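In: all I have is the shape, not the residue letters:
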C-alpha cells in the first residue's frame, strides 16, 4: 500500500486549515484542520448538495473565530472534531472524514487507497 506525503504538521498553523489537490486537478478535494496537535481531515464537499466545495477562497475553511468549518455557499457550520453540521440547511448531516497518518517526525501522510476510496 503506497502513501502520499502531504507535508509536516507545522505547515498548517494551529487553528487554521489547508486544502489539498493530490491528483493535481486544479481544485482541492480535501482539507485538513489543525487544532493544537490534532489534525482533522474531510472531503471538500458540503453534504447539502454533495457537489459544492466549502471555502469561498482557497484554504479558507473556517469561520472568523476558527471555531467551526463553514460552507461559504450555504452558511452551514460544522464541528471541527467530528464534521457534524450544527447549523444551516444540512443540519444533522456530516462531512466525510478522511483518515490520515502522522509519523513520529510529524510528517502527514495519506494512503493511496484512501485517495482512491474517497475519489480524491
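Out: Good, I have the coordinates. Only a predicted model underlies this, so the values are computations on that prediction, with no experimental measurement involved. Numbering: from 1, shown residues only.
In: hey, let's count contacts and neighbours off CA atoms from now on
Out: OK.
In: skipping its backbone neighbours, what lies nearest the residue sitting nearest the centre point of the chain in space?
Out: Against the mean C-alpha coordinate of the chain, by CA atoms, centre = their mean, the closest residue is residue 31 at 2.7 Å. Leaving aside its sequence neighbours, residue 31 sits nearest to residue 19 (CA to CA, 6 or more residues apart in numbering; 4.0 Å).
In: next up, a structure to set beside the first:
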C-alpha cells in the first residue's frame, strides 16, 4: 500500500524557492520543502531550540541572502542541505528531515507521514 502524501508538482516549486505545507489542516505549515536546482530537501517546520515554527510569514523560511534556513523566533541559521544549525542557541542541532520522493510524472510527495498526527 502506497502511503506517500502528494505535496505539489515540481513545476510549482521553482528553483531557489521554499514552500510550506499544512498536512494537518491546522492553518500552520507542518513541513516545508526547499529547492536548489536538483536538490530538494524537506524538514519539519519546528526549530530544534523550542519547537517553534520557523518562518515569520508564509513561506519565509530563508535568510535575506537565500542561502540559509532561518528561525524567525531567535535568528538561528541552518544549512539547507543538512539542516544543521550553524548559528544561534541550537548550534550543532539539526532540523528534522522529512523523506521525499519525486514521481516519474513530476509529483513531489512525502514518502510517508513523518510524525504522529497530534494537535498543534
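Out: Structure received. Remember, it's a predicted structure, so these values are computed and weren't measured experimentally.
In: the residue nearest to the centre of structure 1 and residue 97 of structure 1, how far apart?
Out: Remark: distance between residue 31 of structure 1 and residue 97 of structure 1 (CA to CA, to the nearest Å) = 10 Å.
In: over to residue 64 of structure 1?
Out: According to CA to CA, residue 64 of structure 1 and residue 97 of structure 1 sit 22 Å apart.
In: which of these two has more neighbours?
Out: residue 97 (18 against 10; other CA atoms under 10 Å).
In: ok, now which ones touch the residue nearest to residue 31 of structure 1?
Out: Applying CA atoms under 8 Å, 6 or more residues apart in numbering, one finds that residue 19 of structure 1 lies in contact with 28, 29, 30, 31, 32, 58, 59.
In: so what's the second one up against?
Out: The reference is to residue 29 of structure 1. With CA under 8 Å, 6+ apart, residue 29 of structure 1 has these contacts: 19, 20, 21, 22, 43, 44, 45, 120.
In: now the strands for structure 1?
Out: 3-8, 17-20, 30-35, 38-43, 68-70, 77-79, 85-87, 97-98, 101-102, 107-111 (DSSP state E).
In: turn those strands into a markdown table, columns for distance to residue 52 of structure 1.
Out: A markdown table is the format used below for the strands of structure 1 (distance: least, CA to CA, whole Å):
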| stretch | distance to residue 52 of structure 1 |
| --- | --- |
| strand 3-8 | 23 |
| strand 17-20 | 14 |
| strand 30-35 | 12 |
| strand 38-43 | 11 |
| strand 68-70 | 12 |
| strand 77-79 | 14 |
| strand 85-87 | 15 |
| strand 97-98 | 16 |
| strand 101-102 | 26 |
| strand 107-111 | 23 |
